[in-house]
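Engineer: Give me coordinates for this.
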Amino acid sequence: MMKTLTTLSFLAFFSLSVLSQDRITGFNHATRSEVIAQNGMACTSQPLATQVAIDILKNGGNAIDAAIAANATLGLMEPTGCGIGGDLFAIVWHAESKKLYGLNASGRSPQSLNIDHFKENNLTKIPSYGPLPVSVPGCVDGWFELHNRFGQLKMKEVLEPAINYAENGFPLSELIAYYWQRSVQFHGKYPNVIDTYTTDSIAPAKGDIFKNPYLAETYRLIAKHGRDYFYKGEIAHTITRFIEEQGGFLRMEDMAQHYSQWVQPVSVDYRGYDIWELPPNGQGITALQMLNILKGYEFSKDEFGTARHLHLVTETKKLAFEDRAKYYADMDMQDVPVKELLSNKYADERRQLIDENKAGKYEAGSISRGETIYLTVADKWGNMISLIQSNYRGMGSGMVPPKLGFMLQNRAELFSLNPKDANALEPGKRPFHTIIPAFVTKDNQPVMSFGVMGGDFQPQGHVQVIMNLLDFGMNLQEAGDAPRFSHSGSSEPTGAKAKDRGQINIESGFTTPTILQLNSMGHKVGYSPGGYGGYQAIWFDKERGIYIGASESRKDGMAAGY
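Structural biologist: Alright, predicted model coming up:
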């Protein structure tokens, strides 16, 4: 949970924070060196999953094969953030066609569920847990879409490492173990959670060997029979029977009718680089709207962490989140004005609303802390993939179908129950999504694939990474390790109730003068330790023919190459 302290109570802590690490070489904030390799690179949030990806590359698979293998492994080893009960988004640079491809593999709401059900039961919002927030899981279909279009190895070969680990066991890493134990404690009241995620009813701790034979069998059946076995076969029947027994609405027709969509990524220019995101129903264009406004300001390389830096990013976030709340939704069912929102003309208009010396009083969204995994892989042929996958709130809804080895997502919680809203719940509609992969090109050539986990923080994280690289001159590792900040809530005057005031939540590493100046500008500042973790990135240096990889220290992840 996020911890926040009043400004005065933690000023002393920040005054003792240092901006550099005790390293002979490297950059101020970098916790380690970048990883550099020629033939391939993989960056994930769990070292064993990174090694699985590298093994796939060495055995003749390409970046797409390796990304699917790593994602399957993370579904086993990091179920606190992902799994085949959730959704998936990806951006792929295909070296042969020299093009970017976007995949939206998010699932839809049940056809038999509408707003009236919640009104009849006096519910003003969709619950966070239980059967009602469950939407169709899109991950498996996303794997097969990626594999059918770009994969080289057979799916059996791709899923074999995860199957072996599920059968034979793996040791839990530190941070995942922390969340795992808390997730089991919270979700243990729901059917099949204890059976699936514990050993002898005890949640595993760091270093404990854990096996998930149910998931091994599920993966084996998917590898043998294909995606239809998940959406139209016995797995689908098991899922829907269970959800119906629990009082939910997901049915066989919802599973059978599911499909992913290939979409065209969208971009804006920032300092001569094209920054790419996927269009809604995700929030990726929020980052692009923010960058479009921020490119109207100049930042010196030594300005990182100043009050001006944090203030301007925060003000652009508030403006972009207004549009996010108003317009973003499933584009199959809503007319989202993406072109207009990303136009320079609109950015110029919005920029005029910002006072460089004073916090604005705009409406802004609240921060959700959904857990996610992000991974990226590059291969010797030049293919690169930026992939993000999640169950939303940690492990998900609490709904674990019997003997399948995974939990279903609770993404449908993000629907609005106001029928006038763009993101209002409708049958067969994709909910607003927080998970977003990103990509960078320059002169129509690949430069970087990257992502930052953390629910609503993600577009803010994307912007901060891009600024760290292009405005403040950081290297790839430092760009992710540098202290982060996140605005949450609205931005009402100081006299308003605390729950109605916006707040900049910062990690350690920002100076006392910065905090005091932000306060004088009308911002409320709080402290959030380690709340915005999960950055992975690969940079392609075309001139030298090398990949540079980075994985930050806030999570258990690792970058590796060969």
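
Engineer: Could you use CA atoms for every contact and neighbour count after this?
Structural biologist: OK.

Engineer: hmm, who's touching stretch 146-157?
Structural biologist: Residues external to stretch 146-157 that are found in contact with it (C-alpha atoms under 8 Å, 6 or more residues apart in numbering): 60, 61, 62, 64, 65, 103, 220, 223, 224.

Engineer: Next, the structure of the following sequence, for comparison with the previous one:
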Amino acid sequence: MNYPPHPVQFSRRTPVFGRALVATSHYLASKAGISVMERGGNAVDAAIATAAMLTLVEPTGCGLGSDAFAIIHDGKQLHGLNSSGPSPQGAHRDFYRKLGGIPERGWHAVTVPGAVAGWASLSKEFGKLAFEELFDEVVDQAERGFHVTPVVAHLWHRNAQILRSQPGFEEMFMRQGKAPVPGSLFQQQGMAESFRLIARSGGRDFYEGYLAEQIIRSAKHHDALMNEHDLAGMKPEWVPVISQEFGQAQLHELPPNGQGIAASMALGILRHTDFDHYGPRDARRLHLTIEAMKLAFADLQTHVADPRHMKIGHQQMLDDQYLAERAALINPHQASHFGAGAPPPGGTVYLCAADKNGLMVSFIQSNYMGMGSGVCIPGTGIHLQNRGANFVMDEEHPNCVAGGKRPFHTIIPGFVTGHDGGRMATGVMGAFMQAQGHVQMVINTQIDGMDVQTAIDYPRWRYIEGKKIELEAGFDLLLADELIRMGHEVQTMAASQNGGFGGAQLIATLPSQDGYVGGSDPRKDGQVMMMG
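Structural biologist: Sure, this is the predicted structure:
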């Protein structure tokens, strides 16, 4: 994690240095986090305040009805938090079969939102300030209003065309019959009051108080499965991280139900290839990386679910001998289409924060598919995720829909520790780009020696399906031609075309261990802010 052996690359952003940093996809969220630190809060307090602000100013990626995950480094060890909610207890396959399948939008795609419970759990375990003190900035901003930023406005407009018919969506997000344009002032008075209730109750009002009553009233009105017992039963879970050695560092991810294991598997597979024989601009190295990612995704989509229902444990999926067997399937000269293996038995926003005492937070929360289910709870500013859309109907699949079960999840925080003692909080929002983004950030920073901002700016690739890959505009055309010759079906796309290359935030310790350096993705509206 030395800074920076890689040649300087020009960006419209520069790395930010400081004794305490907050990096997010929206400048008002970064500002809220730094404000909390200036009032004596630590990195966890800042992360919660930042996450709360993002539900207001970036509703295209998250909301009060989101799920959340986090990895915390307390200066000595890592702690993982899974705050994704389960399906309603009444959810079962026959119900959805009568609907013709699991819908992507609307009430029947909603699972219990876990983000607010996750904030409360983080605060209880690691916070310094009182939970109630963390929402002053977002309450004030919701009442005064915020100016809609360009990327958010673009995504808002795109979501509005799809979701305007969902309960409460037009009332909450299309005040003049259309989505706001960049620079529009947007107020959320009802959301301000919701935050007051959440703050005063330590988050419980969302699950057992007035806000819970409003959510269940809407659910009953629309014949949804969720009831008051489903909400009241929401419990975040502290989990150990899973780790994968790569080069002179380790990537740490949360275990399933999320896709972080795919990034771990891809790096583990690469360790059994000739990856190290090639330089960063060698198409053969990129080919191996893409093929390793394909293999990891094949297993991810077959085996990963709520761990209580998985037939294969994550330990078996990360078994080194199994990863070597998967690596042996890669043709070093030709693109392939892979199926799943048989291991041995056994929308989104990302933010990171770090404080002067060494506490670091890697945090992610999300609706899914942009603005989630589209379901909005009148008068509250709450819009709900649609994570139930990730269940499948196949009875033999571990991710088959069932009551009280967590669905497969796409959102993942990441964390990197180096053999030199360096640490880096990392995340790349964007559905199935996330695991691929983690792999690319690890390679960019730990293998190719890029500084955090250059690593973020660098053109990305993403695997779609079969032999199809997309390359971001600006990608080396010679590399693209070589990939085509190897049989990859290549399409080049601008990052702005569909947002599919995600948005990254990185914060890393400096070699001197007396501060941090942070980077924020120019593909989003955010920035890094510092204190000290």
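
Engineer: Can you give me the TM-score here?
Structural biologist: Aligned and superposed, the two chains score 0.94 in TM-score terms (TM-score structural alignment, normalised by the length of the second structure); 517 aligned residues with a C-alpha RMSD of 1.9 Å.

Engineer: on that earlier part again, just the buried members of the contacts of stretch 146-157 of the first structure?
Structural biologist: Among the contacts of stretch 146-157 of the first structure, the ones that count as buried by 16 or more other C-alpha atoms under 10 Å are 61, 62, 64, 65, 103, 220, 223.

Engineer: Specify which member of the residues you listed is nearest to residue 522 of the first structure.
Structural biologist: Residue 522 of the first structure lies nearest to residue 103 out of those, by C-alpha to C-alpha, at 41.0 Å.

Engineer: Tell me which residue of the second structure lines up with that closest one.
Structural biologist: Under the alignment (TM-score structural alignment), residue 103 of the first structure maps onto residue 81 of the second structure.

Engineer: again, but for residue 12 of the first structure
Structural biologist: For residue 12 of the first structure, the aligned position in the second structure is a gap, per TM-score structural alignment.

Engineer: buried ones in the one helix or strand residue 97 of the second structure maps to?
Structural biologist: Residue 97 of the second structure is located in helix 93-99, with elements delineated by DSSP states H and E. For helix 93-99 of the second structure, burial by neighbour count (16+ other C-alpha under 10 Å) applies to 93, 95.

Engineer: ditto for stretch 146-159 of the second structure
Structural biologist: 146-149, 151-159.

Engineer: which residues in the first structure does that stretch align to?
Structural biologist: On the first structure, the counterpart of stretch 146-159 of the second structure by TM-score structural alignment is residues 170-183.

Engineer: ditto for stretch 437-449 of the second structure
Structural biologist: Aligned by TM-score structural alignment, stretch 437-449 of the second structure corresponds to residues 461-473 of the first structure.

Engineer: rewinding a little: okay, the contacts of stretch 146-157 of the first structure in JSON lines with secondary structure and distance to residue 261 of the first structure next?
Structural biologist: As requested, those are exported to JSON lines (DSSP: H, G, I helix; E, B strand; the rest coil; distance: C-alpha to C-alpha, whole Å):
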{"residue": "60", "secondary structure": "coil", "distance to residue 261 of the first structure": "27"}
{"residue": "61", "secondary structure": "coil", "distance to residue 261 of the first structure": "24"}
{"residue": "62", "secondary structure": "coil", "distance to residue 261 of the first structure": "22"}
{"residue": "64", "secondary structure": "helix", "distance to residue 261 of the first structure": "17"}
{"residue": "65", "secondary structure": "helix", "distance to residue 261 of the first structure": "19"}
{"residue": "103", "secondary structure": "strand", "distance to residue 261 of the first structure": "6"}
{"residue": "220", "secondary structure": "helix", "distance to residue 261 of the first structure": "25"}
{"residue": "223", "secondary structure": "helix", "distance to residue 261 of the first structure": "22"}
{"residue": "224", "secondary structure": "helix", "distance to residue 261 of the first structure": "24"}
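
Engineer: Do a quick rundown of the helices in the stretch 401-550 of the first structure.
Structural biologist: 458-470, 476-481, 512-520 (DSSP state H, counting those that start in this stretch).

Engineer: and those helices, which is most packed in?
Structural biologist: helix 476-481 (a mean of 26; mean count of other C-alpha atoms under 10 Å).
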